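[1] Got a sequence here, can you model it:
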Amino acid sequence: MNYVLLVCAVFFLSSCQAKTNSPDMNAPSVTIIEAVEKNQLSVVREALKNGADVNTTDKSKRSLLLIATQANNQEMAKLLVANGADVNQQDQIKDSPFLYAGAAGFAALVSLFLEHGARFDVFNRYNGSALIPACERGHLAVVKILANTKGFPIDHVNRLGWTALMEAVVLGNGSKKYVEVVQTLVNAGCNIAIPDNDGVTALQHARSRGYTEIAAVLENAAVQNGTKK
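    Below is the predicted model:
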């Protein structure tokens, strides 16, 4: 009888030890936010499968998709949008996945978000579109995508009183990539005559800065539009 009790006790203790040493028992719990930050696709996929909110936010109101976007984690972004993530959800400083991708020059993500409901009437903290900072920073690939997207507000004016064209001229350096940005905007039909808050046009700014190639692009456009000054 004692032998039987001893065997049962050993079996019971062994079972408890096995459960204690289980990887699942010892693994620290990871929130879905942390999993996105660490680009743990399988963990995020499982969490979403089990009912996690795809639009969960962190303490700064950054959505999971915005966190993935800021890290340019394209596969994570694809997983999240496939599960219904809002590409327009803004954090406490008004960044959204779509706006941030445009400003950062993440062309692949811009295209992805355009395919998943990107809105053109949601603006950043400067009341700017995704195109305006892309032009400022010379992100030509993004400029080409957005400037040629049907319905995109290419001539939107931000809080500073500047259009995308104006920012490309005033905040650019006149180099080749900015010439291409300006040419792309002109080819897409931007209004070159919209002045800044002081009444100065992009062409006038280009001339005053000695950006001769940009000035030439704008002068040619002005001739074609019959607005040369």
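
[2] Going by C-alpha atoms from here, please, whenever you check contacts or count neighbours.
    Fine.

[3] Run through the neighbouring helices and strands of the longest helix seen in the chain.
    For the chain, the helix with the greatest residue count under DSSP state H is helix 2-20. The helices and strands touching helix 2-20, judged by 3 or more C-alpha pairs under 8 Å, 6 or more residues apart in numbering; DSSP states H and E, number zero.

[4] at 10 Å instead, please
    On a contact count with 3 or more C-alpha pairs under 10 Å, 6 or more residues apart in numbering; DSSP states H and E, helix 2-20 meets helix 23-26.

[5] Show me what the helix it packs on is packed up against.
    Here helix 23-26 touches helix 2-20, going by 3+ C-alpha pairs under 10 Å, 6+ apart.

[6] Compute the distance from the centre of the helix it packs on to the centre of its chain.
    Centroid separation for helix 2-20 versus its chain: 56 Å, with C-alpha atoms, centre = their mean, to the nearest Å.

[7] I'd like the distance between the residue nearest the centre of the chain and L112.
    Central residue of the chain (C-alpha atoms, centre = their mean): A101, 2.0 Å from the mean position. From A101 across to L112, the span is 10 Å (C-alpha to C-alpha, to the nearest Å).

[8] let's see this one next to it:
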Amino acid sequence: MLLAMLSVTPQVIGKTQMENTGLHVAAARDDVEAVARSLAAGASIEQRDETGSTALMVATQENNIRVADMLIRAGADVNAKNRIDDSPYLYAGARGHLEILRLTLVSGADLASTNRYGGTALIPAAERGHVETVRTLIDAGVAVDHVNNLGWTALLEAIILGHGGDSHRQIVDLLLQAGADPNLADHDGVTPLEHASSKGYRAIEQRLLAAGARPAK
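    The predicted structure is shown next:
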């Protein structure tokens, strides 16, 4: 019996704990009362499911603000990463889950932490056009010129992967106003201005030029 118990992998143990307490299921359903019961019954607030996610991570993925607030107040780690290097803070920023993001920011969010692409929360937020999220992250102090593993800053990603519409124009404005370097090129030496020009984003081109972008010679 002892040998059988020792042969159980950590992954299986984690899954069993999840099923026994129901904490992750309750978090996914935004069931505050069930989460409270699970914690009172002894469930660890930092226990992981089969994806390596904590209950707070699950609540964040579902944008379940009530449960996220409860778990954070109870001491859940806003920087705990799952197996693909997402944390509640990083995920909330990337997905534009603004209320949960704000909760993480006042509860010890690591502004320098990065996702599996080597990017801060600001970079995917800029890409996806989450204007208020970008504003919030800039105000919190996230570095605007951080370069991810692809060689892209938030400014470059907003242009390369954005649609050039109003939300991305606003984000370009916010980044430039926060001091983003309009001449910081990607790993291939292509600048934000060159990317905007190739995509026909004239309004963004004008913003970059006004901020000091240098046209290619």
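
[9] Kindly provide the TM-score of these chains.
    Here the TM-score for the pair of chains, by TM-score structural alignment, normalised by the length of the second structure, is 0.86; 197 aligned residues with a C-alpha RMSD of 1.5 Å.

[10] so stretch 178-185 of the first structure corresponds to what in the second structure?
    The alignment of stretch 178-185 of the first structure onto the second structure (TM-score structural alignment) spans residues 168-175.

[11] Average separation of the matching stretch from the aligned part of the first structure, please.
    When the first structure is superposed, stretch 168-175 of the second structure averages 0.6 Å from its matched positions, counting by mean C-alpha distance after the TM-score superposition for the first structure.

[12] Name the surrounding residues that touch that stretch.
    Contacting residues not belonging to stretch 168-175 of the second structure are listed as 122, 125-135, 138, 144-145, 154-156, 158-159, 161-164, 166-167, 176-178, 180-182, 201, 203-205, 207-208, 211 [C-alpha atoms under 10 Å, 6 or more residues apart in numbering].

[13] Give me the distance from it to the chain's centre.
    Put simply, stretch 168-175 of the second structure sits 18 Å off its chain's centre (C-alpha atoms, centre = their mean).

[14] Helices along the second structure, start to end?
    Counting by DSSP H, the helices of the second structure are 2-6, 10-21, 23-28, 32-40, 55-61, 65-73, 88-95, 98-105, 122-128, 131-140, 154-160, 166-177, 192-199, 202-210.

[15] Among these, which comes closest to E46 of the second structure?
    helix 55-61 (7.2 Å; C-alpha to C-alpha).

[16] so what does the closest one touch, helix or strand wise?
    Using 3+ C-alpha pairs under 10 Å, 6+ apart, helix 55-61 of the second structure sits against helix 23-28, helix 65-73, helix 88-95, helix 98-105.

[17] Looking at the second structure, name the residue matched to A103 of the first structure.
    That one, A103 of the first structure, aligns with A94 by TM-score structural alignment.

[18] Enumerate every residue touching L99 of the first structure.
    By C-alpha under 10 Å, 6+ apart, L99 of the first structure lies in contact with 66, 87-90, 110, 113, 118-120, 122-124, 128-134.

[19] The same query, at a cut-off of 8 Å, please.
    With contact set as C-alpha atoms under 8 Å, 6 or more residues apart in numbering, L99 of the first structure has these partners: N88, F123, N124, S129, A130.

[20] most tightly surrounded among the helices and strands packed on helix 55-61 of the second structure?
    Neighbour counts (mean count of other C-alpha atoms under 10 Å) averaged over each of these peak at helix 88-95, with a mean of 27.

[21] Let me have the helices and strands packed on helix 55-61 of the second structure in TSV, extended by distance to P192 of the second structure.
    Output for these, formatted as TSV (distance: least, C-alpha to C-alpha, whole Å):
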stretch	distance to P192 of the second structure
helix 23-28	39
helix 65-73	36
helix 88-95	21
helix 98-105	27
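
[22] With H195 of the second structure as the reference, name the closest of those helices.
    Short answer: helix 88-95, nearest of those by C-alpha to C-alpha, at 22.3 Å.

[23] Give me the angle between that closest one and helix 98-105.
    150 degrees (axes from the mean of the first three to the mean of the last three C-alpha atoms, to 10 degrees).

[24] Mind reading off the mean deviation between helix 88-95 of the second structure and the first structure?
    Here helix 88-95 of the second structure, set against the first structure after superposition, deviates by a mean of 0.7 Å using mean C-alpha distance after the TM-score superposition for the first structure.

[25] that older thread, buried subset of the contacts of stretch 168-175 of the second structure?
    122, 125-135, 138, 144-145, 154-156, 158-159, 162-164, 167, 176, 178, 180-182, 201, 204-205, 207-208, 211 (16 or more other C-alpha atoms under 10 Å).
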